[in-house]
Structures are given as structure tokens and as C-alpha cells.
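A.B. asks: Task: produce atomic coordinates for the following.
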Amino acid sequence: MTATEFKNYDCKMYEINTPTEFEEFHHENYRPLRSRTWFIKQEIMSDIVEKINSFIQESLQLHQRSKGPIHLVSSESAAGSLKVGLPKPHTVIAIPDNLTYGPLGKLVERAEQKIREEWLFDHINDEQEEGNYASKFSNMLRQIDDIADSIPIYLWCGNNVAEQIGIRFMVYLLGEKKNAIYLITEDKIAISYTSHLHSEQIKKIFEQNKDVLPLSSNERSTYIEEWFKLVDSKEVLRIWNGREIIGVSENYYDSLIQATAEMLHNSQSEKEFLPVGEVIAEILNKEIIDPFFLEYRVRHLTYDGTFKIKGIPKSMHSYKIKLQ
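C.D. replies: Prediction:
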């Protein structure tokens, strides 16, 4: 349950005045309150949802365990593809965040998550409601913590920076678990992103890789060491060169954005404002880059005077830009 779902949940309120009354409370013997309003801060709401989800997890642990193998993947869209394509039974767990950009941390403590969440909220226009990040991240950590030791774990990884960072983070989260961990990659096909695979490809890749040797203790240690190096890095943007993850300046794509806008201007009879979504779409036709990070850099280039702006930058589809 997310903070938004809890906020919108149709629940009834009851007033209890004494500890004895609380111990003997049964809702059928009480009349719910009417015409009352409570205002709860988003942070407090998130804490409430966190406690509710913890109780739910404890209850589920008593009654059920995951059936079939566990599949870990680096995005929610990729998780959707795996759920459709993999043979049942299975459980798919996704990282609810793109670790390509923004400050990193070990991200297992709320304080570390909050630093990252605040940076994302201040810079990235992904329209995610404040408070949802903490709820989704905590749910992911619970699911991983709840994996039984006897269940095999498969890590899916494409040839792209988000998934390369993701497997290092996931191996770190699995920590001291004794499970066999298998790495499934898409090196032998042209598609670089797990989310771009169709169900038949997923099924075929899994069949070809399900019996590979699990990661050795040395391989697991190497991935964890590489995760710690990423955590210690000061850069807030990371790229993959086909061999390693490299931290770069956050203005790394600025010249590409400007060149794309100039090219689109040259195709016009006279220079007019360009929809930001059109500029980003043109870039994505040639390179796979997170569109939300590109939109952040477009806004930065409007603030420093590179672009004129028309409209309100609520999202990449709500405003237009023109080179000065």
C-alpha cells in the first residue's frame, strides 16, 4: 500500500476516550464519527503506511512463502515484462528507482533514502507523488529480506547503465544470504534493455540460462565492492561504456540537447518554439537516455539563458523552448 492509497482508503473513524474502552473496543458497538477532518503531514502518513506494511509482512511470513524462483530486475517496467514472460510459479522484485542519476547511498536506512528522495524531488519531473518513493523502496527491501534461503535467485541484467548499477545494488542487498544467485544477461541478442524483451524472448533467455553456474563468492564480493565505489563517488550522473560504470558531470548531455534543438530549428522555415517532448523524442531516436534526466537538463539550460521558454515546466509536455 502506498501513502496515496492509504490516504484515499475508505475507512471509518471512531473516538475512544479511555485505555479500558480501547481494550474492549469492537467497531460494531460504536458509531463512526462524521463531519470531522484530519490533516496529516506526508512524512507522518508515510510512517503510518510503513508500520502497516511491516505488520502485513509479519503476518504473511507466518502463513506463506514465495513459490518458485525469485527474479530481481532493475526497473518496474522490466518487472512487468518478466511477470508475463516467465513460467509460473515465480516472484518478481523490482528496484522502484533509476539509479543512473542522483546521489547514491547504501540506501537501506531511511536517512540515506531521504537524501536521494529529496534530490529527485528537487530535480526530476517524473510526476511521482511525494512520499511514494519511501513506501515503494521499503516494500522492495522487505521483499528481499523475506526471501527464504532455499529459493534460487535470478538477477536480470541488460547492457545498459541502469541495469548494470542495479545488479551491483541487488547483490549488495542480498548480502549474507546463502541462496544460489544466477546472473541472466541479454548479451547474445540485440536488445539492451530487459523491459524491451517480449514474452517469447524472456522465456527463451531463461531456458538458456537457468542452469548456468551461480555467482561465486568472489564474484559476489566484486559486485559489492563496485557498489561501494559507486556510493563513495561524488558524481550524480553515471554512464556505461560497455565494460564499466563511469561517473560523469551532470552537464554531460547538455551539448547533445543544444545540438538537437539547433538541428530541429534548421528544419523550420523560421526559428519557432520547440515542444520539449519533441526535442527529447529526437534524442531518444538515436540514444537511450532517461527522458526525465534530459528534461531536467533542458530546464537547467533555460535557467542559464541557453533557451527561451514558453509555458510552465510542470512536465516535458507542458512547455516549449527556443535557442537564444
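A.B. asks: alpha carbons only for contacts and neighbour counts from here, please
C.D. replies: Fine.
A.B. asks: Any idea which residue is closest to the centre of this structure?
C.D. replies: Asp97 (1.6 Å; Cα atoms, centre = their mean).
A.B. asks: residues near the closest residue to Val161 other than its chain neighbours, how many?
C.D. replies: The spatial neighbour of Val161 that comes closest, neighbours along the chain excluded (Cα to Cα, 6 or more residues apart in numbering), is Trp240 at 4.7 Å. Trp240 has 17 neighbours, counted by other Cα atoms under 10 Å.
A.B. asks: residues touching Trp240, list them.
C.D. replies: 160-161, 164, 246 (Cα atoms under 8 Å, 6 or more residues apart in numbering).
A.B. asks: Might one say that Lys308 is in contact with Tyr319?
C.D. replies: No - the criterion here is Cα atoms under 8 Å, and Lys308 misses it with Tyr319 at 10.6 Å.
A.B. asks: Now the second one, please; I'll put the structures next to each other:
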Amino acid sequence: MRNRPGIARAIDSLEGQGAKIYLAFALEQIRKLKEREAPLETSVSELIELYDELIESAEKKAAWDPVPTCTHVHFVVGYSFAGSIKAALKQLNWSGTHKVITLSGNYAIGPVHALDSYEGRKARRDWFQDHITESFEVCDDPEEDYDQLLERVNKIPEQAKVIVWTSRNACEQTGMLHAFRLLSGRSNFLALYDACTICEELDNRPNATISYRHSGEIPSDKLQAALVRMKENSYLSDSDKTRLEREWQTISKQSGALRIWRDAAVAEVPDDYYDMYLLDKLDKLRPASDPRYVKAARLIGEAMGCCEQYIGDAYFEFRLRQLIYEGILEIKGVPSSMRRYSVRRKKLSSN
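C.D. replies: Next up is the predicted model:
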């Protein structure tokens, strides 16, 4: 039997205990079909889901594995920026020699203390589970994503130049420092680029300016120009690497859950830093004399649109719920997601 390429990759990607688990699951579904223990549709659906999961996992792995001729590896923060830079690389016909490693978390929020340790990563996951309603899905093995990240770092070819992208916000700056921590000890040439600054310099004119808050806002056609502008001899010096390592050590010792970009540096601020800002936006949308409720999604959208920092809607929604719990706001609806409830200032009792 001749396997299709996708199936062959899926088979090759299975190893040891993982292969046994998938095989056992498939055999169990086939047994149910044979003995008519479960409806036909149920077992077939389970087998199709298993197939899709294996094919998707193998494709992701194949998309990363660098070829011997790989010349560049790009570290980016966030799926939005990753998608744009991958599109830009494809448009430049560089996809074969340029690979991308994505740091998916929002480094502006949540604890980043001791992320080199299992305890530190668990504390961060626990915080997201406890405070962010639309948090990431926790897999059976909570360390799986981190192990995959380390595996990708270890597979970076020795001859490849590693480029870490950042911008003027706490999320990408902290992610950038984490990337250099992961790269510590490698012999690759390392470079650091600010995508927003490069694109602004290329596009801004005396009569027309544009400012990006984070790299995910940059369209792929603009990123092509930034990629072409990379200087092949712009490597970080040993003193630069030492400075970045010190900056990471400073941030990774902090225990707070919110960071902003202030005075050209990442600054830790109290969890309630934006509470008064949210209340001010609410009062502008609905004065205290107006009894109507405001949709949480509308309020958070207003807060994000006016905020100079890149924080993300999840943190604003978390603080909105805290204001409800503290009795400052009243709620109508179910706070399972920001689109399902509305808020207003709590009215003081006349008694």
C-alpha cells in the first residue's frame, strides 16, 4: 500500500508511548464498530477526529523542521505577527530558507516569575485559568507546548542567523527577553529588530504619519520591506547579550501580573493600574445619571482603542469583573464572556 504524503508524515511523527496511545484509541473505536457497541456515526466521528489531529500535528512539525540550507530563524511574539511575517516570507520566496518560531503568550500580563522552572510556568498557567475567562486550552500534558518550544530551539541549524523581533510594548519586549534567554548558550549569530520602528521609518512622511502599537498591526506587504532592509552584518555583541540577560533576570524576579512600556523600559505596575481608566471610559459612554447598561464588549473596545499601551482585551475584561466583585459596578447578564453581559455604575442606596 502506498501512503499519501500527509499520512506518511503522520506515521513518521509517532514515537514510543504516543504511538501506542493513538493505536489503542483507534482499535477501541474499531471494536465498538464491530460489536455495534456505539452508534456508527459516533465511532466514525471519533476516528475522523483522530485522523485530523494526527495530520495537523504532523504538518505543524513538518512546517518547522528546517532544511540543511536554512539561513535564518525568526523569533516573533504573537500569532498575528507570526501569520503576517510568514506571509511576507512566502511573498519574498524566502520560506524555504527562513523559519519562524512563535512565542504565543501575552507577556504583558500574567506572572513571568521563574519561567525557567516548572513551578514558574505552572504559576503562570494557574493565573490565566483563575482570571482570564477565554484562557488558552490546557492540554493533558501542560508542559507539552514548552517542550515543543525547546525542541524547536534545539533544532536551529548552527549556520542559521537568529533574528528576534520586538517593538515598543511590554508584551513584545518581555517576549524578546524570554527568547534570548531560551537562546542562551547557542553559537548562532543573533540580531534584534524593531518591526514597528522600521516600518514607520519607511512609510512616514512630513504630511502623513502612522504609528503601530504592536507588530501584529503591520500588514505583510509592509513587513516585506522590513525584511529586505535587514542588514546581514548587524549582530549583537557579547555586551549586548549580557545586558539583555540582566534585563530578563530583573523581570523574571518580579511577581506582578501587569507590565507596561514606560520610559523605554518594561515597568511592573499594580494589578488595578487601569481600573480608574476603565471607570472613566464607562462614565463617558454612560454618565452616572444615565441608568442604562453598557455592553462589556463595547466598553472594553473603547478602552483598547484609546489606550497607548498594548495590553489586550482579556486583561481589561478581568479588571471589569473585579470592579463588579468589589461592588463598584452592577452587572446584567452572565460574565462568561464579554459579549454576554453589560455593566453600569452601582447606584447608591437611598436608605
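A.B. asks: tm score of chain vs chain?
C.D. replies: Once superposed, the chains reach a TM-score of 0.79 (TM-score structural alignment, normalised by the length of structure 1), with 284 aligned residues with a Cα RMSD of 3.0 Å.
A.B. asks: picking up where we left off before, just the contacts of Trp240 of structure 1 now: which is nearest Glu50 of structure 1?
C.D. replies: Nearest to Glu50 of structure 1 among the contacts of Trp240 of structure 1 is Gln164, at 29.0 Å by Cα to Cα.
A.B. asks: Mind telling me what that closest one corresponds to in structure 2?
C.D. replies: Aligned by TM-score structural alignment, Gln164 of structure 1 pairs with Gln173 of structure 2.
A.B. asks: Which residue, neighbours along the chain excluded, lies closest to that match?
C.D. replies: Thr166 (5.8 Å).
A.B. asks: Assess the claim that that neighbour and Leu177 are in contact.
C.D. replies: No - using Cα under 8 Å, Thr166 of structure 2 is not in contact with Leu177; the gap is 9.3 Å.
A.B. asks: Who has more neighbours out of those two?
C.D. replies: Thr166 (25 against 22).
A.B. asks: Ile283 of structure 1 touches Gln258, doesn't it?
C.D. replies: No - the pair Ile283 of structure 1 / Gln258 is not scored as a contact, 10.6 Å apart, by Cα under 8 Å.
A.B. asks: where exactly do the helices run in the stretch 101-250 of structure 2?
C.D. replies: Secondary structure of the stretch 101-250 of structure 2 (DSSP state H, counting those that start in this stretch): helices located at 118-131, 144-154, 170-182, 195-203, 220-228, 238-252.
A.B. asks: Which one, of the ones you listed, ends up nearest to Asp52 of structure 2?
C.D. replies: helix 144-154 (18.8 Å).
A.B. asks: got the contact list for the closest one?
C.D. replies: 64-65, 101, 182-183.
A.B. asks: relative orientation of it and helix 170-182 in degrees?
C.D. replies: Between helix 144-154 of structure 2 and helix 170-182, the angle comes out at 60 degrees (axes from the mean of the first three to the mean of the last three Cα atoms, to 10 degrees).
A.B. asks: with structure 1 superposed, average distance for helix 144-154 of structure 2?
C.D. replies: Its aligned residues in structure 1 lie a mean 2.3 Å from helix 144-154 of structure 2 after superposition (mean Cα distance after the TM-score superposition for structure 1).
A.B. asks: Where in structure 1 does that helix align, residue-wise?
C.D. replies: Using TM-score structural alignment, helix 144-154 of structure 2 pairs with 135-145 in structure 1.
A.B. asks: which parts of that stretch are buried?
C.D. replies: Within stretch 135-145 of structure 1, the residues that qualify as buried are 135-141, 144, counting by 16 or more other Cα atoms under 10 Å.
A.B. asks: before we move on, what about stretch 175-183 of structure 2?
C.D. replies: So stretch 175-183 of structure 2, judged by 16+ other Cα under 10 Å, has buried residues 175-181, 183.
A.B. asks: likewise stretch 24-36 of structure 2?
C.D. replies: 26, 29, 33.
A.B. asks: Stretch 88-104 of structure 2 now?
C.D. replies: Quick answer for stretch 88-104 of structure 2 (16+ other Cα under 10 Å): 88-89, 94-95, 97-103.
A.B. asks: Helices - which of these land there?
C.D. replies: 88-89 (DSSP state H).
A.B. asks: if we can go back for a sec, pull out the buried members of the contacts of Trp240 of structure 1.
C.D. replies: 160-161, 164.
A.B. asks: circling back to that earlier point, contact partners for the residue nearest to the centre of structure 1?
C.D. replies: Asp97 of structure 1 touches 74-75, counting by Cα under 8 Å, 6+ apart.
A.B. asks: Aligned against structure 2, show me the partner of Ser315 of structure 1.
C.D. replies: So, by TM-score structural alignment, Ser315 of structure 1 is matched to Ser337.
A.B. asks: excluding its backbone neighbours, what's nearest that match?
C.D. replies: In space, and not counting its chain neighbours, Ser337 of structure 2 is closest to Thr133: 6.5 Å by Cα to Cα, 6+ apart.
A.B. asks: With Asn209 of structure 1 instead?
C.D. replies: Closest to Asn209 of structure 1 by Cα to Cα, 6+ apart is Ile184, at 6.2 Å.
A.B. asks: Same question for Ile312 of structure 1.
C.D. replies: Tyr319 (5.5 Å).
A.B. asks: Tell me the spacing between that neighbour and Pro275 of structure 1.
C.D. replies: From Tyr319 of structure 1 across to Pro275 of structure 1, the span is 6 Å (Cα to Cα, to the nearest Å).
A.B. asks: again, but for Tyr154 of structure 1
C.D. replies: Taken as Cα to Cα, the span from Tyr154 of structure 1 to Pro275 of structure 1 is 41 Å.
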